Every structure is written in structure tokens, then in C-alpha cells.
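J.: Any chance you can model this:
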Amino acid sequence: MKIDRVLDTDEKTPQELTLMAYERQKDEDKTKIVDDRAITCGNIEGWWMRTTLYIKEAQESTLCWLALPVHGNQAIIASILTTTEGWQRSGPAIMASLQSLVPLDPAMVLTQRIVGLDTASTLLSDLTQESLSPSIGQSNWRQIQQYQGEQVRPIDIGYAHITSRIGTISEIGTSSGNQEEKGLLVEVRSRIVPNQETKIVTDTVGYYWMSFDGKEE
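T.: Below you'll find the model as predicted:
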């Protein structure tokens, strides 16, 4: 599956956009439209087209396009190339995946990013040893889980112990900055057995440090 954004649709409808995509690929003798209809993704109406496609020295294939309008005279076009056998096997899952697409308003996304940056800047500017004090002296255990095969629920494969304290950057083996500057030091120790057949145990230790003003890490 490939998803592209059309920055200027020139006021073309989703149906016209899928037809344009088809025209670029069609071969009069080897391409045939088998499904051509309106489709709804969430509350947005787009257009869907599926064709059969013959590729030399390859299996009979299926080429599909989905076009969805986006605010600002833009559009999203999803294209899918698979074998006919693959489509027969996975077509319903592919359609369900496509119909879960939610096109976002580019202006809204940009606004949200700006707000996020402003919020992050405010948070960093307010960092002090006092504001970080609730995070100092923590000691927590966490389960590590993993989905295996077609399991509906994850299984436990290990655990992690997370602690935090006041420390210096020199304690994590980094030579940059003021070696004796104090900050928040977090230590993560984990043990996992990712493969239940081999039973190989993997132990890891990670150290993370940040100055109390958030300017060094």
C-alpha cells in the first residue's frame, strides 16, 4: 500500500482523481475495471476503483485506488498492488484498513504542533529541582509483555526495575558538559526472555540523566 497527498486537486472530484490514476496505468487489452464506486471513510465520502492487471511473467494482479478529499483543495490517494489471489484472501481486511483512514486538516495539524511546541517550551522553562522533586527517589517495577503468534492477549516475557535519584552526568559515562553538575538520574534494569523455546535471558541496564533546568541531558 502506498499513500500520497495531492497538494492541489485543481477542483477535481475523488472519482476524477481515481480515473486519472487508472488512465496512467491502463492497457486496453490487459486492464479491466471490476469495481468503481463511492466509498465512505468515517464521515468523508471518497471514491474507490479496483482493476485487474496483467503483468508479464507474473501472476494476474489487482491494482486499486482510493481517493479522499482533504480540506484546502487537497486529497489523499491510496494505491494498492497485489495478486488476484492475495486480494481474494485479504481484500476484506484491506478494505477495513482503508476505511479506517482519517484525513486531517493540514492547518489544524500545524496549529496542534505549534501548541505542542509552546507547551513543551513552557514545561522546560519551568523545570527546577523543586518541580522535579516528586520524581526523585522513585522505585518501581514494570512488567514487559509481548504478543506472540496469533495470541489475543500478550504474555509476560520479563520485568524492569526503574529507579530515580540525584546524580551527576559523569555517572552515566558521558564526558560532555559539566561533569559535576547535578540533575535527575534514572536507572532502568530489565530482564527478558523473548523466545520461550530457547529460554535465552537478556539483561540490560540503561542510565538517563537530565539537568534540573532541562538544558542538558
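J.: contacts and neighbour counts: CA atoms only from here.
T.: Will do.
J.: what's the neighbour count on Trp209?
T.: A count of nearby residues for Trp209, using other Cα atoms under 10 Å, gives 24.
J.: Identify the residue spatially nearest to it, adjacent ones excluded.
T.: Closest residue to Trp209 apart from its sequence neighbours, by Cα to Cα, 6 or more residues apart in numbering: Leu185 at 4.5 Å.
J.: Would you do the same for the sequence below? I want to compare the two.
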Amino acid sequence: MSLEPARRPTLSTEVLGTLRRQITAGEWPVGTRIPPEPELMRQLQVARGTVREAVRALAHAGLLEVRQGDGTYVRATSELSGAVQRLYADQASTELLEVRAALEGQAAHLAATRATDKDLAALTATLERRAEAWTAKDFEGWLAADWEFHTRIVDAAGNALLAELYRNLAEPLRASMSEFWELPGFDGADPAGHEDLVAALRGRDPAAAARQADANINATAEWRGFAG
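T.: I've put the predicted structure just below:
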């Protein structure tokens, strides 16, 4: 059986790979504008058409967003995350919360037996920062701490694939919470639910941890008006 000669990737494919690595490594964070074409051409030592072809492919994959007259911005750090954002751009889908509930429930169940004392201490510290940010009316700080709390639980589950899937929901989930600051009666400093979840983890009770994670998602659904 003969083998076909190995083929070198095209220049545009190499440039695409370089840009993609910049994005996935976080060198260009989500929401930031990437260097303009002339700068990319200079750094990569390629022609304008090669840069445009690579950017076009990454935009089609959902990693970049080209804004006419403004520039090109990082939209997502993976193709899956970009696809989720395209599907749920309205930020108002029960399906997104249902998937989040499935992932967080399983993560809490696993973390109840796998979380270390260091994990539990970090979760408590994160909740303290969350409450402090809310009191200081620092919504970005509150949102960052809240998201960190949930991702720490997912990480404590000790399942790399579960963590990767969860992080691909990061941007649409964070965006869906952007309006919470204005909701009447919403108290982002209230530790109820979150502290109960940590207590279940400390008690090494997988069933209770999963139930509390589910209850937290249901509470979010009610605030967003999804329950019914």
C-alpha cells in the first residue's frame, strides 16, 4: 500500500493557526480588538490577502467578529463557545440554563467527594469577595467572583472534559447575567444557596450538593423569568 506524499499546509492555514493560538491562549482576551491588518502583516510577514483569509475563517468559526469601520474583535476562545454564542445571542434561552444545570449538578456531585481542603477554602474566599464587590457596587467584580465560584466547583470535580465543556459556556452565561444588577429585589450579596452548596461539599454529601446546585439554577431561572 503506497502512501501519498506529505503536503505542507498553505500559508493562510499557518497564519490561521498562529492567530487561533493567540486567541485560545488568552493573549487576546474575549472582547478585545486584535491588531489591525497592517500590523498583522508586519508581524507575520505575509500579504494582506493571507491575513484576510485567516481572519475570515476565524470569524466564520465564531472566534472573531469583524465590525465594519471599527476593527476585528475576539468573540470566543473556541469554536464550541462561538457556536453557543451564535445560537443564543439573545441571551434568553431556557436551553442554556438547562445545559448549565446538567453540568453544574454533575460537577457538584463529583466535587463532594473529590474537592480538597484547599478547594473548599478557595470557594469560601471567593464568596467573601463576591459579597464585598456587591456591597461596593462593583458589578464587574461581583460577576467575576460569582463566575469564579462556579468554575472552582467544576474544577474541583476533577473531570477535565466536564471543565472544558463548562468553560465553553462562559461568555453567553456571563452575558446573560449582565442585567441582574438592575433587577428589583435581587441581592447579590446574599450567600444563601452558595454557602449551602459549600456546606454540602464540606459534608461530603454528593446528593445534597447536586440538589443545591440545581436549586441555585432554578433560582436564577426565576429571576430571569424563565420558570413557569
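J.: Once they're superposed, tell me the TM-score.
T.: The TM-score (TM-score structural alignment, normalised by the length of structure 1) is 0.24; 87 aligned residues with a Cα RMSD of 5.9 Å.
J.: so who does the residue nearest to Trp209 of structure 1 touch?
T.: Contact partners of Leu185 of structure 1, counting by Cα atoms under 8 Å, 6 or more residues apart in numbering, are Ser164, Arg165, Ile166, Gly167, Thr168, Tyr207, Tyr208, Trp209, Met210.
J.: Equivalent analysis for Lys2 of structure 1, please.
T.: With contact taken as Cα under 8 Å, 6+ apart, Lys2 of structure 1 is in contact with Ala78, Ser79, Ile80.
J.: That one and Glu130 of structure 1: what is the separation?
T.: Look at Lys2 of structure 1 and Glu130 of structure 1: by Cα to Cα, to the nearest Å, they are 49 Å apart.
J.: can you check Ser211 of structure 1 too?
T.: Plainly put, Ser211 of structure 1 is 12 Å away from Glu130 of structure 1 if you go by Cα to Cα.
J.: swap in Thr202 of structure 1?
T.: Distance from Thr202 of structure 1 to Glu130 of structure 1, by Cα to Cα: 37 Å.
J.: for Ser90 of structure 1, same thing?
T.: Noted for Ser90 of structure 1: a distance of 55 Å to Glu130 of structure 1, by Cα to Cα.
J.: So the two - more neighbours on which side?
T.: Using other Cα under 10 Å, the more surrounded residue of Ser90 of structure 1 and Glu130 is Ser90, with 12 against 9.
J.: I'd guess that one is in a helix, am I close?
T.: Yes - remark: Ser90 of structure 1 belongs to a helix, assigned using DSSP: H, G, I helix; E, B strand; the rest coil.
J.: give the contact list for it.
T.: So Ser90 of structure 1 contacts nothing (Cα under 8 Å, 6+ apart).
J.: Using the three-state scheme, assign Arg165 of structure 1.
T.: Taken by three-state DSSP, the conformation at Arg165 of structure 1 corresponds to strand.
J.: Likewise for Glu65 of structure 2?
T.: strand.
J.: Does anything pack onto the helix or strand containing Gln143 of structure 1? Which helices or strands?
T.: For Gln143 of structure 1, the host element (DSSP states H and E) is strand 139-146. Under the contact definition 3 or more Cα pairs under 8 Å, 6 or more residues apart in numbering; DSSP states H and E, strand 139-146 of structure 1 sits against strand 155-168.
J.: Name the residues of the very next helix or strand once past the strand it packs on that are buried.
T.: As assigned by DSSP H and E, the chain's next helix or strand after strand 155-168 of structure 1 is strand 182-192. The neighbour-count check on strand 182-192 of structure 1 (16 or more other Cα atoms under 10 Å) flags Lys182, Gly183, Leu184, Leu185, Val186, Glu187, Val188, Ser190, Arg191, Ile192 as buried.
J.: and the closest residue in space to the last one that isn't next to it in sequence, how many residues sit next to it?
T.: Once its chain neighbours are removed from consideration, Ile192 of structure 1 has its nearest residue in Gly158; the separation is 4.0 Å (Cα to Cα, 6+ apart). Gly158 of structure 1: 18 surrounding residues under other Cα under 10 Å.
J.: Gly158 of structure 1 and Gln145 touch, don't they?
T.: Yes - assessed by Cα atoms under 8 Å, Gly158 of structure 1 is found in contact with Gln145 at 7.0 Å.
J.: ok, back up a step: mind giving me the ChimeraX command for buried ones among the contacts of Lys2 of structure 1?
T.: In ChimeraX syntax, the buried subset of the contacts of Lys2 of structure 1 is picked out as below (16+ other Cα under 10 Å):
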select :78,79
